[in-house]
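Enquirer: Provide a 3D model corresponding to the input given below.
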Amino acid sequence: MVRRPRGWGRAALVCAGLAGSAVLAAPATSAFAAPSPPDQPGTTAPALPGTPATLVSPDYLTSLLTRLQTLYLQAEQATERYDATKEKLDKQQARTDAVNKQLTDERAALSAGQDLAGAIARQQYQGGSVSPYMRLLLSEDPAEAMAVAHVLQEAAGNQASLVKQLRAGEKRLTELSAQAQTSLDQVRNLADQQRKDRDDVKAKLSAVEKAVASLTGAQLAELSALEQHGIDQAQKELLASGKLGSVSRTPSAPGEQAIAYAFAQLGKPYVWGATGPDSFDCSGLTSQAWAHAGRAIPRTSQEQWADLPKVPLDLLRPGDLIVYFPGATHVALYIGDGLVVQAPRPGGVVKVSPIAANPVLGAVRPDATSPSVDTYRLPGIPADARRPTPLGAPADAAKGR
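Expert: Got it, this is the predicted structure:
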């Protein structure tokens, strides 16, 4: 995920309304060749040798960056919603399977009960009572034969009641199975729709990524610098505001383990919906970091924000989770010194970023009752772990890096 430049909210609303149209270039003010608009095929032939190239204005690059960031946000929102529903789908599938297994067992018990009741009835009809031979067959210990016979006599006397109870159990489980299947179908339909929504956003994102890919090296450098300037400015303002407090805190023992796990994942690619071990999305990284610290937390960023205890920013300690955007659609692991480890966006890798790399919503603490350790030293950060995330790179571009 990325930090939006100033004016992002207003620009995002404008750009969101242009989902199916081109991002139009403003009048030329800088010496960059203009790429085709993001959502339309190129309509202008390449400039002939010796003729002036069409120019790209800074406004065009700003619009392109805003469009790209808006779609990154929408794609992550759609993916997080789908991931949450997919988790519910898996749980509902497990419940449905359990009920169906119970129903199968109940039907087997009903069949066996009917067979046994019939056998007892036939034996009693033939001999008027349970024969000694029958007793021996039903008991490994002849000394217990009389006790078994007594049980069979009672079963024979209540065979109609027994079969009735078994049939009632089968009926109840049949109803539960039908209800479970209905719930499963509803969740599956929702997951299918959300997967379609996610894929639709990804298709739009792919179109903008192609426009970014058509930029020259100088244009890409300016676009990246524009994004980085927004991040640096936001970090400077956050630190100057005093919202992070002036006291450096230490993590809990589990928090330190979560940080160690996150550092071990540096350089692994961002992949939609991934939870490791070879790739991650944002909440896949944070949930796995805390799982490896012995604390299970919800899978998605929205659930982490909703379910975990909130903590004020001025009381942050390493190991806390920083949640971003009004919809809680991105999350990162705080490591101290105003830094986080995050899985940023498609084309990127797990990296160390300023805490203000995205608009901060708040923070949560997975282990609110755990005491802090006495001392803590921020792990050494590899030189390439803070490298800017490429803009417009397809989701698999980071693989192998």
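Enquirer: drop to CA atoms for contacts and neighbour counts, all remaining ones
Expert: OK.
Enquirer: Isn't Ala291 up against Ile297?
Expert: Yes. Taking Cα atoms under 8 Å as the definition, Ala291 is a contact partner of Ile297 at 7.0 Å.
Enquirer: looking at this, Leu215 is in a strand?
Expert: No. Read with DSSP: H, G, I helix; E, B strand; the rest coil, Leu215 is coil and lies in no strand.
Enquirer: Okay, it and Glu222: tell me how far apart.
Expert: For Leu215, the distance to Glu222 (Cα to Cα, to the nearest Å) stands at 10 Å.
Enquirer: and what of Gln304?
Expert: Taken as Cα to Cα, the span from Gln304 to Glu222 is 36 Å.
Enquirer: When those two are compared, which one has more neighbours?
Expert: Taking other Cα atoms under 10 Å, Gln304 and Glu222 do not tie; Gln304 has more neighbours (24 against 15).
Enquirer: Next, count neighbours for the closest residue to the more buried one other than its chain neighbours.
Expert: Closest residue in space to Gln304, ignoring its immediate chain neighbours: Pro298 at 5.4 Å, by Cα to Cα, 6 or more residues apart in numbering. Pro298 has 22 neighbours, counted by other Cα under 10 Å.
Enquirer: Also this sequence, please, to line up against the first:
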Amino acid sequence: MNRRHCAAAAITLVCALTVLTAPVEAFAAPSPPSPAASRHASDPGNPVGSGTGAKKPSKVSEPKKKSLEEVREEIEALYRKAGAATDAYNLAAEKAKKQSSEIVRLARAIVVGRAKITELKSQAGAQAREQYRSGGLPPGAQLVLSDDPQLFLDGVNRVREGQQAARGVLGELTRTQQNLETYSKDASTNWEKLEANRLKQAEAKKEIKKQLAAAKKLESRLEKEERARLLKLEQEAAYKMQTAWLSSGALKDINREASASGKKALAFATAQIGKPYVWGAEGPDSYDCSGLTSQAWAAAGRPIPRTSQEQWRLLPRIAIKDMRPGDLIIYHDDASHVGMYVGDGAIVHAPRPGRDVTLAGAGSMRILGVVRPEK
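Expert: Coordinates of the predicted model:
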């Protein structure tokens, strides 16, 4: 691969890594109910009642207004869907990053391999020219024909060395060419995967924007007093779940201390309290839920998967009764949220858009399970 090809590949790679921003899907406001007829069919001024056999218009009932609690549940569901889409986006982004790095590595290996082939061909050509200048026989072969016993033995050794050198050059040339073919196939495969993950990123980003737009639209319809009550309802729902969790005796046997690495991860995570939630963010000014936990453990010297779903899938699982500060609690059936246990029945987490990194009850959401970043 020459420099022009390398530059073209690099430019194409940069373009492939750019995720196009999809337009936010519009949400239509509900259509107003059809007004009921206000006049009786027998009213001579009513066109519906004019004429023989005219039917009375059916009464259209007003749509039932949602309670604030129903609105809260709907908003929470929308944010959870956005959270799941954020996990999909983050996972696709992580895979794309790895694949782009692999493509760059393979491109460099191809450049080195081509240079090696040029060098080996040059060596093979030099051997062929030397044989031609010697009348078709290598110098060692000419010595073999000598009547001098010592020269004969020297010639035999030189012939063997020459044959081994020739076989070595040809063998290395063959292996290098085979490696180049493998590198090219691997690069093509990784490029296809990169493109597929780029499309997944774009789809996930569109879904995130769709769910967030719907949630914000619902919130924007509320009056100031209703928004304050909505926040209170959120707090009350979380408190109710936390109280039920504590009453179940979940903390009865949980009194373990954090490990040395766990303390470092905790120190990092709690230092981020007050910073805003932003989907796809992993610091230093904002975080999403798994961005916070993955960066906290990276700061402790223990890199872990980027997303909450991958953290649940790949990290060792432990029983709730065995958890200790620094462990990660995974929430909801789809593993779309994660928080770090800090002890005393609390977690530090990045809740959702519009909220900041904060402390919360470990049982304030539906717990799926607990994982430990350390073995």
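Enquirer: Can you calculate the TM-score here?
Expert: Overlay of the two chains. TM-score (TM-score structural alignment, normalised by the length of the second structure): 0.72; 305 aligned residues with a Cα RMSD of 3.0 Å.
Enquirer: ok, the counterpart of the residue nearest to Gln304 of the first structure in the second structure - contacts?
Expert: Counting by TM-score structural alignment, Pro298 of the first structure corresponds to Pro305 in the second structure. With contacts defined as Cα atoms under 8 Å, 6 or more residues apart in numbering, the neighbours of Pro305 of the second structure are Ser294, Gln311, Leu314.
Enquirer: What is the nearest of those to Gln131 of the second structure?
Expert: Using Cα to Cα, Leu314 is the member of those that lies nearest Gln131 of the second structure, at 61.3 Å.
Enquirer: Among the contacts of Pro305 of the second structure, name the ones in helices.
Expert: Ser294, Gln311, Leu314 (DSSP state H).
Enquirer: Quick one: classify the residue nearest to Gln304 of the first structure as helix, strand or coil.
Expert: coil.
Enquirer: how close does it get to Gly20 of the first structure?
Expert: 35 Å.
Enquirer: Please apply the same query to Leu361 of the first structure.
Expert: Taking Cα to Cα, one finds Leu361 of the first structure at 30 Å from Gly20 of the first structure.
Enquirer: If you count surrounding residues, which of these two has more?
Expert: The neighbour count for Leu361 of the first structure versus Gly20, taken as other Cα under 10 Å, is higher for Leu361 (17 against 12).
Enquirer: doesn't that one fall inside a helix?
Expert: No. Assigned with three-state DSSP, Leu361 of the first structure falls outside any helix and is strand.
Enquirer: how about the strands of the first structure, start to end?
Expert: For the first structure, the strands defined by DSSP state E occupy 310-311, 321-324, 330-336, 339-342, 351-354, 360-364.
Enquirer: So which of the ones you listed is nearest Val271 of the first structure?
Expert: strand 339-342 (12.5 Å).
Enquirer: What's the average distance for that closest one when superposed on the second structure?
Expert: Mean deviation of strand 339-342 of the first structure relative to the second structure after superposition (mean Cα distance after the TM-score superposition for the first structure): 0.5 Å.
Enquirer: What range does that strand cover in the second structure?
Expert: Taking TM-score structural alignment, strand 339-342 of the first structure hits residues 346-349 over in the second structure.
Enquirer: and that stretch, which residues are buried?
Expert: Ala346, Ile347, Val348, His349 (16 or more other Cα atoms under 10 Å).
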